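*Asks:* sequence first, predicted model second:
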Amino acid sequence: MRHTSSSFAVLRNISFRRIWTTSVFAHLGNWILTVTAAWSMTKMTNDPAMIALVQTAIFAPYLFFGLIAGTLADIFNRRIIIIIALCFRMLLAALLAVLSNMDMLSPTALLSLCFLFGVGGIGFAPAWQTSISEQVAPDEIPHAIALNSISFNIARSSGPAIGGIILAAAGTFAAFLTTVVSIVPVLIAFLLWKPKKNITSLPRERFWDGISACVRYITHTPSLRNTLIRTFVLGVAGGIFAAFAPLVATETLSGGANIYGILLTALGVGAVIGALLSAKFRTIIKPENILAMAAIGCATSAVTIAISSSLMIILAAYFVSGICFTAAIALINISVQMRAPIWVNARALSAFQSLIAGGAAVGAWLWGSTASQFDLSTAFFMSALIFLLSIFMRFTNPITGVPEKPEKLPIDVVYRYSSDFLPLTAGPIIVELHYRIAPNVEIEFLSLMKRTESVRLRNGARSWSLSRDVDDPVHWIQRYICPTWRDLLHLRERRDHEERVLLEKISKLQIGGGPPEIRIRVDTDMSNISID
């Protein structure tokens, strides 16, 4: 991404512009509901753990149901999923408004409805964010991702203040009702949007197979796995700022709803700047250096909040934490979406959202328990310690640079095999690739084969092996198994740039050059065959 202005150029796309603009209002409503729910809880109890549980309730569904939501978004019509999720959130916000107006909102009811509101959020989020690829050109995707982060943080910067004003002026009923109204524009935008049909010659993935495919892909892709682990740690450490804003406002600063809104506004304004800076600096500063600077900034902010009782100093700390935390998360968000191929993009994104939100939920519970046992300052000190320790994860779980979008390869040799006699459920399918490798290039060949193993397993193979012919030492056999013919077809469609490069390098090592000989067999069930 060359400049921030490049991101805004994406708004020339009318469909994206309409959805992006209206999504700002939906995000505003989300923050207004979050602020209102947290403030409502402070009116029912002074227990820090209960107040922090509001954030846990809203974000916990991202941890529990994120992968399910991402799988649905990859397999089914994303537009329909988005519309259903938005309607569900509207219904829950309306129910909160009614119960609040009737003075029937108990802590249990509030937490339960916040949890369900979060379920609607995770149903909406991965389908919406991955629909970007259907709204803009491929080279505009990073800019559109950055713009979505900016829209979220614009709402984050103003939503809490608006929520605080509505709470002070008209009460919780009006604040919850505002959330209902805020969802209407983006719902209309998605009703008007007509995405292009995704044409594929392959059958749709089965739901549970889709979930297991995502788990395999993440497990066998170290760069993505490291990114997600770092995401969770950041979520745990960073969850304290928003979760404890009500307590900082009331206990540390002896303020009310207005101070609470101002704190979250400072956090949100910083977040907007952090998203802009991340878009600018990610091409000139190494990812690990950005994350290290962000961690130091967040740790410094947490310590400042722990030891200060000055409104201006604490506001500055919230502002800096918003810049640093969002810069780190925006970098990781772009990395995940650009690293994951299209077939698993929504699932990888939902894993990212699950871990950042799940980390925030776990963090809110952890810091709430710490504050209940000790005090607010101790919780902020512990959060700062985790931020600082996360810097050393660059040695155990490094994050590499953001790659280009994997390219889609043309249909090749696998599809030349006729499947007229094979149903999609036939299997197991055994694939063998036969190579002839000279002794002087064996070491290089084995090194490439080690990488090939991870690629095959992450794309759908259930087992993989490499063997050598005893009678013919230059003859090597790569063998992998797919449970069904359907799985083999999907594995072939998932081939990406890395696999193509590997295949080209391996082919050059063959005696005489050229591709390997490929044999595909289907296992035969002998259990029903009797021998007379």
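*Replies:* Nice, I can see it. Residues are numbered from 1 along each chain as shown.

*Asks:* could you use CA atoms for every contact and neighbour count after this?
*Replies:* Noted.

*Asks:* would you map the strands across the chain?
*Replies:* Using DSSP state E, the strands of the chain run over 429-436, 463-468, 475-482, 517-522.

*Asks:* elements contacting the last one?
*Replies:* Yep, that's strand 517-522 we're talking about. strand 429-436 (3 or more C-alpha pairs under 8 Å, 6 or more residues apart in numbering; DSSP states H and E).

*Asks:* again, 10 Å this time
*Replies:* strand 429-436, strand 475-482 (3 or more C-alpha pairs under 10 Å, 6 or more residues apart in numbering; DSSP states H and E).

*Asks:* which parts of it are buried?
*Replies:* Within strand 517-522, the residues that count as buried by 16 or more other C-alpha atoms under 10 Å are Val522.

*Asks:* do the same with the second one
*Replies:* Using 16+ other C-alpha under 10 Å as the test for burial, strand 463-468 gives Trp464, Leu466.

*Asks:* who's in contact with it?
*Replies:* 430-436, 446, 449-450, 452-454, 456-457, 474-483 (C-alpha atoms under 10 Å, 6 or more residues apart in numbering).

*Asks:* if you set the cut-off to 7 Å instead, what comes out?
*Replies:* Glu453, His475, Trp476, Ile477, Gln478, Arg479, Tyr480, Ile481 (C-alpha atoms under 7 Å, 6 or more residues apart in numbering).

*Asks:* please pick the buried ones from those.
*Replies:* Glu453, His475, Trp476, Ile477, Gln478, Arg479, Tyr480, Ile481.

*Asks:* ok, now which ones touch the first one?
*Replies:* Looking back up the chat, that one is Glu453. Contact analysis of Glu453 by C-alpha under 7 Å, 6+ apart lists Trp464.

*Asks:* one more structure, for comparison:
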Amino acid sequence: MSITGSDATIPSTDTATHDPPGTPGKQRKSGMFASLRVRNYRLFFSGQVISNIGTWIQRIAQDWLVFELSGRDAVALGIAVALQFAPTLLLSLWAGVLADRVDKRKLLIAIQSGMCAQAVVLGVLNVAGVVELWHVYVLCVVFGCLSALEVPTRQAFVAEMVGKDHVPNAVALNSSVFNMARIVGPAIAGFAIVAIGTGWLFLANAVSTLAVIAGLAMMDSAKLFRGPAVRRAKGQLMEGLRYVRGRSDLMTVMVLVFFVSTFGITFFVSLAIVAANVFGTEADGYGMLSTLLAVGTFTGALASARRGSRKAPRVRLLFLSAFALGIIEVVAAFMPSYLAFGIALVPLGIATITFLNTANSLVQTSVSPEMRGRVMGLYVLVLMGGNPIGGPMTGWMAETFGGRSPFYIGGAVAALAVVVCGFVLYRARRTPLRDSLRLG
């Protein structure tokens, strides 16, 4: 028996995962863009196309602003990242409970409005020439709190927009938009920072956020695939944790996602360090590396969309893509030139987004609707909650062992995590996990 030798899936063990009776679009339609046949999802998708470009422009501009204000201190950049992701540790589980209780569409409108205001404040401070490093740190915390609420809510809302059968395709299309923006946004940001500075880019992101708000406001609530209403009650957070703990299949995915995301997927810090401190480039060089990584992630997202329209997500693909991510990252770390390093980022991007999309789809398609918000809250916690550790750790490694070290150390840890989780999965063949995963 081989862990990766079968096309294992994580099927649902809950009868409640089916769409409610009478909801439209139950029949699955194939095609790379199958989810776009659903009007509510088209509105969401259109807003994301615009907003994600703005988000990536702000992300690059913020990293570079921190670099400038701190005198190109890698640790300062790591601190900014940690502050931005730390609220996930405190809020994502609670956000999942909230998402199960309330109207997700209205909650997302409120959160996106807050993100718009955050970008406006940072932009005004920057344009006025009064921004200081502590201002950025405070606004990183504000953004982190909003993001901790937004991500699990948005993840759980995907199934409500398209129905369970189209979740893998919709997840992949969301990733394709996100990663298309990673191609366009950093390229724009890199040259725009040189031309006009960082301040106006934050204001541009605030304007782009209005597209998401408009799309959410225009949706037809009657055509959402909503599950049973979850009334407020004590112990709902612990109920969600017990649900996951009782599902060995979900636990395996969560553990693997935590280690790979915390130690392997640290590009938000390590790319800026490599661009500036290893190859000596300016903001445009950093933007180009981010774009090359995004070429790979966009390609991987399109492949995932095509795959998600035809068949269920596979556990074998999850393990293979995670292992490929780790090995390619180690190889990239030792590339001798800026060009060779940049080219290596393309297959790294493909492996990264394949892993993330597969993990997301496996989790979303295997939980009951009334638990989806809480499970996705936990998923977001393990996906992003390690960043307060990984951000400063990446900066420390770069300062101590050199700018390339976050890549070869992080890649090695990711590959090792795959081996360990695979071994645990193999040993679990005589446990109830065998009944959840079809290991041939």
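*Replies:* Received the coordinates, thanks. Values in this document were obtained by computation on a predicted structure and should not be read as measured data.

*Asks:* list the TM-score for the superposed pair.
*Replies:* Superposed pair, TM-score by TM-score structural alignment, normalised by the length of structure 2: 0.84. Supporting alignment: 404 aligned residues with a C-alpha RMSD of 3.0 Å.

*Asks:* before we move on, the earlier item: between the strands of structure 1, which gets nearest to Ile68 of structure 1?
*Replies:* Across these, Ile68 of structure 1 has its closest neighbour in strand 475-482 (22.8 Å, C-alpha to C-alpha).

*Asks:* report the aligned residue range of structure 2 for the closest one.
*Replies:* On structure 2, no counterpart of strand 475-482 of structure 1 exists by TM-score structural alignment.

*Asks:* can you give me the helices in the stretch 101-250 of structure 1?
*Replies:* Ranges of helices within the stretch 101-250 of structure 1 are 107-130, 141-170, 172-192, 207-219, 222-243, 245-247, based on DSSP state H, counting those that start in this stretch.

*Asks:* who wins for proximity to Thr396 of structure 1 among those?
*Replies:* helix 222-243 (8.5 Å).

*Asks:* ok, and the closest non-adjacent residue to whichever residue in structure 2 pairs up with Leu264 of structure 1?
*Replies:* Taking TM-score structural alignment, Leu264 of structure 1 has Ser290 as its aligned residue in structure 2. Once flanking residues are discounted, Ser290 of structure 2 sits nearest to Pro186: 6.2 Å by C-alpha to C-alpha, 6 or more residues apart in numbering.

*Asks:* correct me if wrong: the one you found contacts Gly285.
*Replies:* No - counting by C-alpha atoms under 7 Å, Pro186 of structure 2 sits too far from Gly285 to count as a contact (10.0 Å).

*Asks:* between these two, which one's more packed in?
*Replies:* Neighbour totals were compared for Pro186 of structure 2 and Gly285, and Pro186 leads with 31 against 23 (other C-alpha atoms under 10 Å).

*Asks:* with adjacent residues omitted, what lies nearest to the residue nearest to the spatial centre of structure 1?
*Replies:* For structure 1, Phe352 is the residue whose C-alpha lies nearest the centre (C-alpha atoms, centre = their mean; 2.6 Å). Nearest non-adjacent residue to Phe352 of structure 1, counting by C-alpha to C-alpha, 6+ apart: Leu228, 6.0 Å away.

*Asks:* which outside residues touch stretch 30-40 of structure 1?
*Replies:* With C-alpha under 7 Å, 6+ apart as the criterion, stretch 30-40 of structure 1 contacts Ile51, Val54, Arg156, Gly159, Pro160, Gly163, Thr172, Ala175, Phe176, Thr179, Pro246.

*Asks:* ok, of the residues you listed, which one's closest to Met393 of structure 1?
*Replies:* Checking the contacts of stretch 30-40 of structure 1 against Met393 of structure 1 by C-alpha to C-alpha gives Arg156 as the nearest, at 28.7 Å.

*Asks:* Glu68 of structure 2 versus the counterpart of that closest one in structure 2, what's the distance?
*Replies:* Correspondence of Arg156 of structure 1 to structure 2, assessed by TM-score structural alignment: Arg182. Noted for Arg182 of structure 2: a distance of 22 Å to Glu68 of structure 2, by C-alpha to C-alpha, to the nearest Å.

*Asks:* and those two? Which one has more around it.
*Replies:* More crowded of Arg182 of structure 2 and Glu68, by other C-alpha under 10 Å: Arg182, with 27 against 12.

*Asks:* burial measure for Gly129 of structure 2, as a count.
*Replies:* Neighbours around Gly129 of structure 2, by other C-alpha under 10 Å: 10.

*Asks:* now do the same for it: its match in structure 1.
*Replies:* Under TM-score structural alignment, Gly129 of structure 2 pairs with Asp103 in structure 1.

*Asks:* with Arg404 of structure 2 instead?
*Replies:* Checking with TM-score structural alignment, Arg404 of structure 2 has Ser377 as its match.

*Asks:* I figured that match hits Thr304, correct?
*Replies:* No - counting by C-alpha under 7 Å, Ser377 of structure 1 sits too far from Thr304 to count as a contact (9.5 Å).

*Asks:* quick one: common contacting residues for these two?
*Replies:* Common neighbours of Ser377 of structure 1 and Thr304 (C-alpha under 7 Å, 6+ apart) do not exist.

*Asks:* tell me who's in contact with the residue nearest to Ser290 of structure 2.
*Replies:* Taking C-alpha under 7 Å, 6+ apart, one finds Trp56, Ile57, Ile60, Gly287, Ser290, Thr291 in contact with Pro186 of structure 2.

*Asks:* distance-wise, check the residue in structure 1 that Ile350 of structure 2 lines up against relative to Arg206 of structure 1.
*Replies:* Taking TM-score structural alignment for the superposition, Ile350 of structure 2 sits opposite Ile323 in structure 1. To Arg206 of structure 1, Ile323 of structure 1 is 41 Å away according to C-alpha to C-alpha.

*Asks:* more crowded one of the two?
*Replies:* More neighbours surround Ile323 than the other of Ile323 of structure 1 and Arg206, with 26 against 12 (other C-alpha under 10 Å).

*Asks:* please report the distance of the closest residue to Tyr62 of structure 1 other than its chain neighbours from Phe190 of structure 1.
*Replies:* Distance criterion C-alpha to C-alpha, 6+ apart; nearest residue to Tyr62 of structure 1, sequence neighbours excluded, is Ser354 at 4.3 Å. Applying C-alpha to C-alpha, the value for Ser354 of structure 1 to Phe190 of structure 1 is 24 Å.

*Asks:* now Asn289 of structure 1
*Replies:* Asn289 of structure 1 is 38 Å from Phe190 of structure 1, by C-alpha to C-alpha.
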